[in-house]
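Participant: sequence plus the predicted model coming up.
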Amino acid sequence: MRMLGVLGGMGPLASAEFMRQLTLLTPAARDQDHVPAVLWSDPRVPDRTEARVHGGEDPLPALLRGIRALEAAGCGAIAIPCNTAHGWYAQMQAATDRPILHIVDAAAAALRRLGITGPVGLMGTTGTLAMRLYQERLGVECLTPDAETQASLVMPAVALVKANRVAEAYAPLAEVARGLRARGAAAVVLGCTEIPLGIAAGPELEFPVVDTIAALALASIGWARAELAGAAPGS
């Protein structure tokens, strides 16, 4: 089974949760059944929303530096447990011959497993929403928070998770998710890898949500299993 590369650190807690989900979701009876993986967790990557929305420092050089390191480690595919970083997906994929597993495609697969065809609520960073990463790729209608809700509830809650104040993020995130549900969302896509951490810190919501960390972990396991199935006998 070839090695999975994880381009992480955006943020570090989300990357750690991805590795936890990768382990828990793998059907395994022993250590050797798990997915070989290398985590490149570099929190020095410039802020992705700041770059896209406010003209901040370009994160692409740091992202490519991580990809080079994962290539050197022998990784056969790359997963990126950061939604907003996928705004640079085309440039990253063009710079490597390793497949980069797209987190929006993983979320779309999760919705298909749930039998949901839309509309769905979409929660994410301001950068992710502004780049329309989900709206143009997910394949279903997306309902998003208004600008005031985004600024007063979503982004402060994301910042709380990044500051390791995870429990405090639950109330504002749950309020936003319930608001999207009230507007007609059949499910809510947690399109920022900090958001599932905040949502998991309180009572389970009364409607379906798509945890994009778990969805990407499942996509990574699918890649690894396909690699194993395609290996030559005795390899």
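Facilitator: Received the coordinates, thanks.
Participant: please count neighbours and contacts with C-alpha atoms only from this point.
Facilitator: Fine.
Participant: residue 208 against residue 187, yeah?
Facilitator: Yes - at 4.9 Å, residue 208 and residue 187 qualify as touching, with contact defined as Cα atoms under 8 Å.
Participant: more neighbours: which of these two?
Facilitator: Each of residue 208 and residue 187 has its neighbours counted (other Cα atoms under 10 Å); residue 187 has more, 22 against 17.
Participant: need the contact list for that one.
Facilitator: For residue 187, the contact set (Cα atoms under 8 Å, 6 or more residues apart in numbering) comprises 116, 118, 119, 120, 121, 181, 207, 208, 209, 210.
Participant: tell me the one of the residues you listed nearest residue 226?
Facilitator: residue 210 (23.4 Å; Cα to Cα).
Participant: residues contacting the closest one?
Facilitator: 107, 110, 111, 187, 188, 189, 190.
Participant: picking that back up, which of the contacts of residue 187 has the largest number of neighbours?
Facilitator: In terms of neighbours by other Cα under 10 Å, these top out with residue 121 at 28 neighbours.
Participant: please settle this for me: is residue 110 part of a helix?
Facilitator: Yes - under DSSP: H, G, I helix; E, B strand; the rest coil, residue 110 falls within a helix.
Participant: check the gap between the closest residue to it other than its chain neighbours and residue 186 for me.
Facilitator: Leaving aside its chain neighbours, residue 110 sits nearest to residue 215 (6.1 Å; criterion: Cα to Cα, 6 or more residues apart in numbering). Distance of residue 215 to residue 186, given as Cα to Cα, to the nearest Å: 18 Å.
Participant: alright, now check it against this:
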Amino acid sequence: MHKLGLIGGLSWTSTARYYEIINKAVHRAKGGQHSAPLLIESLDFATVAGCATEEDWDIAAVQLIDAARRLEGAGAEALLICANSMYRVYDRVQGAVDIPILHIAEVVGRKMQAEGVEKAALIGTRNVMTEKFYRQRLVAHGVSLLPADMELAERIDRIVYDELTVGKVSRDSERYMKSELTDIAKQDVQAVVLACTELELIVDVKANVLPIYDCTGIHANAGVEFILG
């Protein structure tokens, strides 16, 4: 098996899900006592959370580059950055190492294209929903996206940073997301892209009116394919 590196701590709750998904999938594929050969660099999320200015993103990029180089030096053959929002600095991090970093929006976009999805709603934190770095990757795979709902983006930011990243799961937030997804299903879309690695904690991705493309699971399983490949 190939050794995979995870840049995690972005937040620890979603990193735990990556670890669980990857190891369960490797065990299913290999059987016995097999588990995934992983290297994990778990960052202090407080130092990169809530980036708002270009200076903030410069600081985040430096931290991610340092983490990627340490993982490469330790023997990782490919990397996952375990947070949708941090792909804003993907090009800078990828340019600093010689091993591939599997882009979360690319693997999601390829899956949607293969399954014939042409219209979708993108749900995530504010920078993911509103900025080009993520949306353009999906559009390049033939997926037309609804305009960003700013009220929803602001509420998701509060849910993610005040609750989910610190391990708090609220019934109010679960109900809110279920209501929003029900409303989205009434629009002219074929699917929802759940582009926040923590939202899976409060959204049942298998029990909604529309198909939900859970970026956490799709990305983690791309990592599994690399490990087993």
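Facilitator: Alright, I've got the coordinates. All values reported here derive from a predicted model rather than from experimental measurement.
Participant: so after superposing, what's the score?
Facilitator: The pair, once superposed, lands on a TM-score of 0.87 when counted by TM-score structural alignment, normalised by the length of structure 2; 221 aligned residues with a Cα RMSD of 2.2 Å.
Participant: what's the local residue count around the residue nearest to residue 110 of structure 1?
Facilitator: Residue 215 of structure 1 has 25 nearby residues by other Cα under 10 Å.
Participant: and the counterpart of it in structure 2, which of the three is it?
Facilitator: Per TM-score structural alignment, the equivalent position to residue 215 of structure 1 in structure 2 is residue 218. Classification of residue 218 of structure 2 using three-state DSSP returns helix.
Participant: quick one: the helices in structure 1, in order.
Facilitator: 12-24, 48-54, 60-72, 89-94, 103-114, 126-131, 147-149, 155-162, 166-182, 195-199, 212-229 (DSSP state H).
Participant: now the angle between helix 155-162 and the first one, please.
Facilitator: Looking back up the chat, that one is helix 12-24 of structure 1. Following axes from the mean of the first three to the mean of the last three Cα atoms, to 10 degrees, one obtains 70 degrees for the angle between helix 12-24 of structure 1 and helix 155-162.
Participant: okay, and helix 12-24 of structure 1 goes to which residues in structure 2?
Facilitator: Against structure 2, helix 12-24 of structure 1 falls on residues 12-24 (TM-score structural alignment).
Participant: list the buried ones in the matching stretch?
Facilitator: By neighbour count on 16 or more other Cα atoms under 10 Å, the buried set for stretch 12-24 of structure 2 is 12, 13, 14, 15, 17, 18, 19, 21, 22, 23, 24.
Participant: need the contact partners of that stretch.
Facilitator: Taking Cα under 8 Å, 6+ apart as the rule, stretch 12-24 of structure 2 contacts 8-9, 35-36, 42, 45, 82-83, 164-167, 197-198, 216-217, 220-221, 223-224.
Participant: likewise for stretch 99-110 of structure 1?
Facilitator: With Cα under 8 Å, 6+ apart, stretch 99-110 of structure 1 has contacts from 76-81, 83, 86, 89, 93, 133-134, 137-139, 189, 210-212, 215-216, 218-220.
Participant: OK, contacts around the closest residue to residue 37 of structure 2 other than its chain neighbours?
Facilitator: Leaving aside its chain neighbours, residue 37 of structure 2 sits nearest to residue 3 (5.1 Å; criterion: Cα to Cα, 6+ apart). The neighbourhood of residue 3 of structure 2, defined by Cα under 8 Å, 6+ apart, consists of 36, 37, 38, 39, 75, 76, 77, 78, 227.
Participant: which residues are in contact with the residue located most distally from the centre of structure 2?
Facilitator: Most distant from the centre of structure 2: residue 32, at 29.4 Å, with distances by Cα atoms, centre = their mean. Contact partners of residue 32 of structure 2, counting by Cα under 8 Å, 6+ apart, are absent.
Participant: how about the counterpart of residue 153 of structure 2 in structure 1, what does it touch?
Facilitator: With TM-score structural alignment defining the correspondence, residue 153 of structure 2 maps onto residue 150 in structure 1. Counting by Cα under 8 Å, 6+ apart, residue 150 of structure 1 touches residue 126.
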